[in-house]
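1. Okay, predicted coordinates and the sequence, questions at the end:
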Amino acid sequence: MVTPDSAGRTAITTLDCVGLKGRCQVVGIRASGALRKRVLAMGMVPGAVVEVLRSAPLGDPTEYRVKGYCLSLRRAEASLIEVVLDGGGK
């Protein structure tokens, strides 16, 4: 569930900015065309809860858990997914 901060706002960031072991909730997808369709088909839909599991030694790609399964996204792809932190993020 998305909860507002003390001023009544929610801080929107992108998935690539969420730290390891962080949890967040998807609020939007900025990708277009085939990439948008692919990201949505993988379960990155508004309202989905995402957990950051681990990243490659150089930080790209990163593995996420969404809707009970794991997927890996490049940093460029993750930067197109807008999220709100669910506590424990960066």
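-> Great, that's in hand.
2. From now on I want contacts and neighbour counts done on CA atoms only, so please keep to that.
-> Will do.
3. What is the subsequent helix or strand relative to the biggest helix by length in the chain?
-> Secondary structure of the chain per DSSP state H: the longest helix is helix 33-41. Downstream of helix 33-41, the first helix or strand assigned by DSSP states H and E is strand 49-55.
4. let's bring in a second one:
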Amino acid sequence: MTGESEPSALDLAVRRLDRALAMLETRMTERVAEAGAEAGGLFDADRSRLAAELDAARSREKALEEAGAQASEALGRAIAEIRAALGEERGAA
């Protein structure tokens, strides 16, 4: 017979199961933390790459705006020259 101070087979099995569950929970927590750290590193790299691409796009946008302004000024001068030439032709005719 089993005495009061001696745990039963069922008690021992429950304790082993509790220890196994605690170990599993610890390992799962560690794995989740590792996965989060890896994902965070990937996120940081992705964010850096996107920031660099955004800077490059903004630079291209600025260059295009400047080119557009220069083209607009040149077109305005050309229109003024054409109008002046047409006005001279009308005055000479």
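-> In hand now; what should we look at? Since this is a predicted model, take the numbers as computed values, not measurements.
5. Do you know the score for how well these two fit?
-> Once superposed, chain against chain, the TM-score is 0.15 (TM-score structural alignment, normalised by the length of structure 1); 19 aligned residues with a CA RMSD of 3.2 Å.
6. on that earlier part again, check which residues of the longest helix of structure 1 are buried.
-> Going by neighbour count (16 or more other CA atoms under 10 Å), the buried part of helix 33-41 of structure 1 is 36, 39.
7. Output the contacting helices and strands for that helix.
-> Using 3 or more CA pairs under 8 Å, 6 or more residues apart in numbering; DSSP states H and E as the contact criterion, no helix or strand is in contact with helix 33-41 of structure 1.
8. show me where structure 2 has helices.
-> Under DSSP H, structure 2 gives helices at 9-92.
9. do you know how far the residue nearest the centre of it is from residue 41 of structure 2?
-> What sits nearest the mean C-alpha location of structure 2, by CA atoms, centre = their mean, is residue 47, with 3.9 Å. Distance, residue 47 of structure 2 to residue 41 of structure 2, using CA to CA, to the nearest Å: 10 Å.
10. Please apply the same query to residue 79 of structure 2.
-> Per CA to CA, residue 79 of structure 2 is found 56 Å from residue 41 of structure 2.
11. same deal with residue 62 of structure 2?
-> Distance from residue 62 of structure 2 to residue 41 of structure 2, by CA to CA: 32 Å.
12. Repeat that for residue 12 of structure 2.
-> Distance, residue 12 of structure 2 to residue 41 of structure 2, using CA to CA: 44 Å.
13. same thing with residue 17 of structure 2?
-> In terms of CA to CA, residue 17 of structure 2 sits 36 Å off from residue 41 of structure 2.
14. Same check on residue 18 of structure 2?
-> From residue 18 of structure 2 across to residue 41 of structure 2, the span is 35 Å (CA to CA).
15. try residue 69 of structure 2
-> From residue 69 of structure 2 over to residue 41 of structure 2 (counting by CA to CA), the distance is 42 Å.
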